[in-house]
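> Coordinates only, no sequence provided:
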């Protein structure tokens, strides 16, 4: 996994945390906490599940500085210009794609079975956002019916990546195909309101 992918994912997720703080009257410290939790939360849970020590952001503290810098720049920027709310959705989709495949690839590299790698890819992609939303006292996006094909997109993209990796000779393209599947599915779901069936009983 090229190092730039994980750093870029950290920066993007930190930016989503700042944008998600709109209207919550959070000060700079609170914004930076949200950014760090969002940027490293999923990868931390992944590494704990895999027994990786030290955790990725402890082994490479530049991840922390990347998240803090991206959050600080965004915090300042939004004070002088209005950023469209759609930007949060798009930035989150990129973070989902990058972290989803990064988590899956790391799990595969450590010898986990394919289905476990896929699940850890989902955890890496969505757990930071769950923690962010819990701290904002919001229902996490991944559990909202009106947030279309969120974890599902990660599942499909990670599945495609694992199948390519296990059935074909190793290629860098597999990683980017998986990321593209996640990104395209998420953006298409946002555009055309694609979603899974909502749980209902006969009495609803």
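Thanks, I have it. Model, not experiment: these values are computed from the prediction.

> CA atoms for contacts and neighbours, from now on please.
Noted.

> tell me the secondary structure for the nearest residue to residue 148 once chain neighbours are set aside?
Among residues not flanking residue 148 along the chain, residue 195 sits closest, at 4.8 Å (Cα to Cα, 6 or more residues apart in numbering). Following DSSP: H, G, I helix; E, B strand; the rest coil, residue 195 is assigned to coil.

> alright, now check it against this:
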């Protein structure tokens, strides 16, 4: 029960952090307050929504728990009031974003496992939950999504999901597996940010004519 409570707290921290970072992106695009609120909700809850639609799981999480919309919308709007101080919290938000990535990944894996999906779908479900919210944010802000800019983001999600799935077949207690998978994923993401680790880029400049 204690681990479930901790997981729920981490989930709320994650969606609030995602909503607030989305609000800053909305501010850079000079969106109105409705746009700020909408972008915050889409970013925080979009990954889980896309996952549920693809897996045929209903109702969607925010439909089942309307409070999620209120929490993420309020967090996005609150960012407007404290935006001038946000540059001091950049490292904190990068850390919380990394926490959100691994938490969402494990949640997505658990949803697919509960639906008795194959391993590949389980890992894909984790990645969708962890990454697609940010993709939707970047698309709505007309940016190239972070997922496609060579950063170790989707890779971290896949590694986290892979370790989690592998651990479930070892007989190790479930809580330990969750913590271990998230710690490895979190460490990998933070190390990638610290040292600038990136995936190889594909560069093609030749004309076909």
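Arrived safely. As the structure is a computational prediction, the values presented were derived from the model and not from experiment.

> The residue nearest to residue 148 of structure 1: neighbour count?
Residue 195 of structure 1 has 15 neighbours, counted by other Cα atoms under 10 Å.

> Might you report the residue contacts of the alignment partner in structure 2 of it?
Under the alignment by TM-score structural alignment, residue 195 of structure 1 pairs with residue 198 in structure 2. By Cα atoms under 8 Å, 6 or more residues apart in numbering, residue 198 of structure 2 lies in contact with 150, 151, 152, 192.

> same deal with residue 139 of structure 2?
residue 145.

> Mind telling me what element it is part of?
helix 119-140 (DSSP states H and E).

> cool, and residue 162 of structure 1?
Assessed by DSSP H and E, residue 162 of structure 1 sits inside helix 151-167.

> Which stretches in structure 1 count as strands?
For structure 1, applying DSSP state E gives no strands.

> in stretch 79-96 of structure 2, what's buried?
79, 80, 86, 93, 94, 95, 96 (16 or more other Cα atoms under 10 Å).

> Not counting sequence-adjacent ones, nearest residue to the fourth one?
Which is residue 93 of structure 2. Leaving aside its sequence neighbours, residue 93 of structure 2 sits nearest to residue 17 (Cα to Cα, 6+ apart; 6.7 Å).

> residues contacting whatever residue of structure 1 lines up with the one you found?
Using TM-score structural alignment as the criterion, residue 17 of structure 2 maps onto residue 12 of structure 1. Contacts for residue 12 of structure 1 (Cα under 8 Å, 6+ apart) come out as 39, 70, 91, 92, 94, 95.

> can you pick the most crowded of these?
Neighbour counts for these (other Cα under 10 Å) peak at residue 39, which has 36 neighbours.

> Need the counterpart of that one in structure 2.
In structure 2, residue 39 of structure 1 lands on residue 44 (TM-score structural alignment).

> show me the contacts for the counterpart of residue 122 of structure 1 in structure 2.
In structure 2, the residue paired with residue 122 of structure 1 is residue 127, using TM-score structural alignment. Contacts for residue 127 of structure 2 (Cα under 8 Å, 6+ apart) come out as 105, 108, 154, 157, 158, 161.

> Same list (those residues) but as TSV, adding neighbour count and distance to residue 34 of structure 2.
Compiled in TSV, the contacts of residue 127 of structure 2 are given as follows (neighbours: other Cα atoms under 10 Å; distance: Cα to Cα, whole Å):
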residue	neighbour count	distance to residue 34 of structure 2
105	34	28
108	26	28
154	23	29
157	31	31
158	21	34
161	30	35
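
> Most widely separated two among those?
Among the contacts of residue 127 of structure 2, the pair separated by the greatest distance (Cα to Cα) is 108 and 154, at 13.4 Å.

> quick one: common contacting residues for these two?
127, 130.

> just the helices in structure 2 please.
In structure 2, the segments counted as helices under DSSP state H are 2-28, 33-55, 61-64, 67-82, 90-114, 119-140, 154-168, 174-195.

> Out of those, the one nearest residue 207 of structure 2 is which?
Among the helices of structure 2, if distance is taken as Cα to Cα, the winner is helix 119-140, at 27.0 Å.

> in the closest one, what's buried?
For helix 119-140 of structure 2, using 16+ other Cα under 10 Å, the buried residues are 119, 122-138, 140.

> Over to stretch 169-183 of structure 2?
Buried residues in stretch 169-183 of structure 2, counted by 16+ other Cα under 10 Å: 177, 178, 179, 180, 181, 182.
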